[in-house]
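J.: Can you look at this prediction? I've put the sequence above it.
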Amino acid sequence: MSNEEFHPAVQVPSDLVEAALRAARTRRTAVADVSMQAIAQEAGISRSTLLRRLGGSRHALDEAVRATGVDPGGHRPVRERAVEAGAALISSDGLAALSLERVATAAECSVHSLYAAFGGRDGMMQAIFERYGPFVNIEAALAAHPGDLRSTVRVIYAHLAHVVGLEPRVLPAILAEVLARPGDDATQALARHMVPRLYASIGEWLASEVAAGRIRDLPLIALIHQMSNPLLMHLLLRPALELVPGLQIPSVEEMCDAFADAFVHAVGLPDT
């Protein structure tokens, strides 16, 4: 899978460019140093909506600002450097290793600037998961809704497979932490962010499919697990399975097709 498949060129609406410029003028700083939350507030939308309209990152916005003749800023903002540094720490050492002090050292910034950008460690974890988790792309895919049940599931699987294999490997590291230390404070803090997002995206879509009579009326958590767990387990085990001599493993694309067929067969109602 190519990165272009999941990060196509985004045409940034002019109202978002103007909101970013206004936010920068109000704060007397470069556009690159204005947080996404501040830009979203200026635009009168939520941060998640802003990210969806930008395709999941602020790179397109910076380029659109530059196209107006305004330099968005020569230095990348603390928030972006910290998110990347934190993701690398989670991938290499696990969620428990994530601290403001370690991120500040890796991102070459102060702990105070991290508090200003995120409000604390929990906010930083949420920002990292927003960047390296699957929800932004999945929400955008569900908003576009490509059509029948199987094709929608297949698109969700494509995004999930992309995120699991993405470097740094944030999602696998987080899931490992959840399984190993479910009661840990950091795990609980992230769960309080992840679970509502799960229900607000995939959960709401599945509920609408039940209401439309396209899938079986099962408990919502059962439908979510039925859809996501088989593929997710395969993706997490796949790196180890690929090292087994003589074991023939279908491609990720073929596995996504197989699991999509299995999900539709398991829960789909006639004429879906």
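T.: Received, thanks. Numbers count the residues shown, from 1 in each chain.

J.: make it CA atoms for all contacts and neighbour counts henceforth
T.: Fine.

J.: Starting from the strand or helix carrying residue 15, tell me the next helix or strand along the chain.
T.: In the assignment (DSSP states H and E), residue 15 maps to helix 14-27. Using DSSP H and E, the helix or strand that follows helix 14-27 towards the C-terminus is helix 36-43.

J.: Helix or strand next in line after the helix or strand where residue 209 lies, which one?
T.: If you go by DSSP H and E, residue 209 is part of helix 204-211. Next helix or strand after helix 204-211 toward the C-terminus (DSSP H and E): helix 220-241.

J.: Report the inter-axis angle for that following helix versus helix 204-211.
T.: Interaxial angle of helix 220-241 relative to helix 204-211 (axes from the mean of the first three to the mean of the last three C-alpha atoms, to 10 degrees): 130 degrees.

J.: Which positions in helix 220-241 come out as buried?
T.: Across helix 220-241, burial judged by 16 or more other C-alpha atoms under 10 Å covers 220, 223-224, 226-228, 230-232, 234-236.

J.: who touches the spatially most central residue of the chain in this structure?
T.: Of all residues in the chain, the one closest to the mean position by C-alpha atoms, centre = their mean is residue 133, 2.9 Å from it. Each residue near residue 133 by C-alpha atoms under 8 Å, 6 or more residues apart in numbering is listed here: 163, 170-171.

J.: okay, pairing it with this:
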Amino acid sequence: MEAAARLYGMHGVGEVTLEMVASDAGCTVQAIQGQVGGRDGLLAAVFDRYSPMPRVEAVLADPPADLESAARLLYGQVLDALVGEGRVMAAMFAEIASRPRGALAVHIRDSYAPRFVGLMMSWLAAYVEAGQVRRLPEKTLLSLFTGPVLARSAVVLATDEHPAPAERDRLAADLAGAFCRAVQT
């Protein structure tokens, strides 16, 4: 997966073959097919590893009690995954945009997105039940959280001007404050 991610970041998904990945990883194409099921499985595995999900899961395993602190940590992890080192996620998003019915887009729609929604809604439900967050439709609440960070990430990916860690931290704090002002009672 590391070899595939590196190559996707350098060349884009469409230019990378399983042979290139196998050569870079020092294995065979058959080994890749046996491990992840070929090109489509490799795309899904790389996306799952380099997307924000593992980082979000780690934060939400033991989130801070304070909504704004938790949101700031989550935004920081999402920004690090989306606009931090490398261009892996830019290549992944380009693949999704260019092939909306492709294997990666289907994986995100059928598996990744429902898992992410469930994770985020489980986190926010405690604040809603405690009366700290307004009862809003699920899609509205999630849009208020994800919309700004995805929009900012899209600009960064399009301009290739990746913010330094201190700037990402400041942006995470700004986004968390804005989210809390939008949803708190």
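T.: Received, thanks. Being a predicted model, the structure only gives us computed values, none of them experimental.

J.: just to revisit the earlier point, could you tell me where the helix holding residue 15 of the first structure falls in the second structure?
T.: Aligned by TM-score structural alignment, helix 14-27 of the first structure falls on no residue of the second structure.

J.: Packing partners of that helix?
T.: helix 36-43, helix 59-67 (3 or more C-alpha pairs under 8 Å, 6 or more residues apart in numbering; DSSP states H and E).

J.: what does the helix or strand that the first one is followed by correspond to over in the second structure?
T.: Same thing as helix 36-43 of the first structure. Counting by DSSP H and E, the next helix or strand C-terminal to helix 36-43 of the first structure is helix 47-53. For helix 47-53 of the first structure, there is no aligned range in the second structure, judged by TM-score structural alignment.

J.: Repeat that for stretch 64-71 of the first structure.
T.: Going by TM-score structural alignment, stretch 64-71 of the first structure sits over no part of the second structure.

J.: same check, this time on stretch 261-268 of the first structure
T.: The aligned range for stretch 261-268 of the first structure is 177-184, by TM-score structural alignment.

J.: Equivalent analysis for stretch 146-154 of the first structure, please.
T.: Per the alignment by TM-score structural alignment, stretch 146-154 of the first structure matches residues 64-72 in the second structure.

J.: quick one: buried residues of that stretch?
T.: 67-72.

J.: Closest to residue 9 of the second structure out of the residues you listed?
T.: residue 72 (26.9 Å; C-alpha to C-alpha).

J.: Which residue in the second structure aligns with the residue nearest to the centre of the first structure?
T.: So, by TM-score structural alignment, residue 133 of the first structure is matched to residue 51.

J.: Now do the helices in the second structure.
T.: Assigned by DSSP state H, the second structure shows helices spanning 2-11, 18-25, 29-36, 39-50, 53-61, 67-83, 88-98, 103-107, 113-129, 138-159, 165-183.

J.: what is the orientation angle of the fifth one with helix 67-83?
T.: Between the axes of helix 53-61 of the second structure and helix 67-83, defined by the same axes, to 10 degrees, the angle is 170 degrees.

J.: before we move on, what about the longest one?
T.: Interaxial angle, helix 138-159 of the second structure versus helix 67-83 (the same axes, to 10 degrees): 40 degrees.

J.: What lies in contact with helix 138-159 of the second structure?
T.: The contact list for helix 138-159 of the second structure (C-alpha under 8 Å, 6+ apart) reads 75, 78-79, 82-83, 87, 90, 117, 120-121, 162-163, 175, 179, 182-183.

J.: if you set the cut-off to 10 Å instead, what comes out?
T.: 71, 74-76, 78-84, 87, 89-91, 93, 117, 120-121, 124-125, 133-137, 160-163, 171-172, 175-176, 178-180, 182-183 (C-alpha atoms under 10 Å, 6 or more residues apart in numbering).

J.: what's the answer for the fourth one, then?
T.: Outside helix 39-50 of the second structure, the residues that touch it by C-alpha under 10 Å, 6+ apart are 1-5, 8, 13, 16-18, 21, 29, 32-33, 35-37, 51, 53-55, 81-82, 88-89, 91-93, 95, 102-108, 111-112.

J.: try 8 Å this time
T.: 1-2, 4-5, 18, 32-33, 36, 54, 81, 88-89, 92, 103-104, 107, 112.

J.: In ChimeraX, how would I select the buried members of these?
T.: The ChimeraX selection below is limited to those of the contacts of helix 39-50 of the second structure classed as buried (16+ other C-alpha under 10 Å):
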select :1,4,5,18,32,81,88,89,92,103,104,107,112
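
J.: Now do the same for residue 102 of the second structure: its match in the first structure.
T.: Matched by TM-score structural alignment, residue 102 of the second structure corresponds to residue 184 in the first structure.

J.: Would you quantify the distance from that match to residue 240 of the first structure?
T.: According to C-alpha to C-alpha, to the nearest Å, residue 184 of the first structure stands 27 Å off from residue 240 of the first structure.

J.: Residue 144 of the first structure too?
T.: 35 Å.

J.: again, but for residue 264 of the first structure
T.: Taking C-alpha to C-alpha, one finds residue 264 of the first structure at 28 Å from residue 240 of the first structure.

J.: With residue 148 of the first structure instead?
T.: Distance from residue 148 of the first structure to residue 240 of the first structure, by C-alpha to C-alpha: 34 Å.

J.: How about residue 81 of the first structure?
T.: 31 Å.

J.: Equivalent analysis for residue 265 of the first structure, please.
T.: For residue 265 of the first structure, the distance to residue 240 of the first structure equals 28 Å [C-alpha to C-alpha].

J.: With residue 155 of the first structure instead?
T.: 25 Å.
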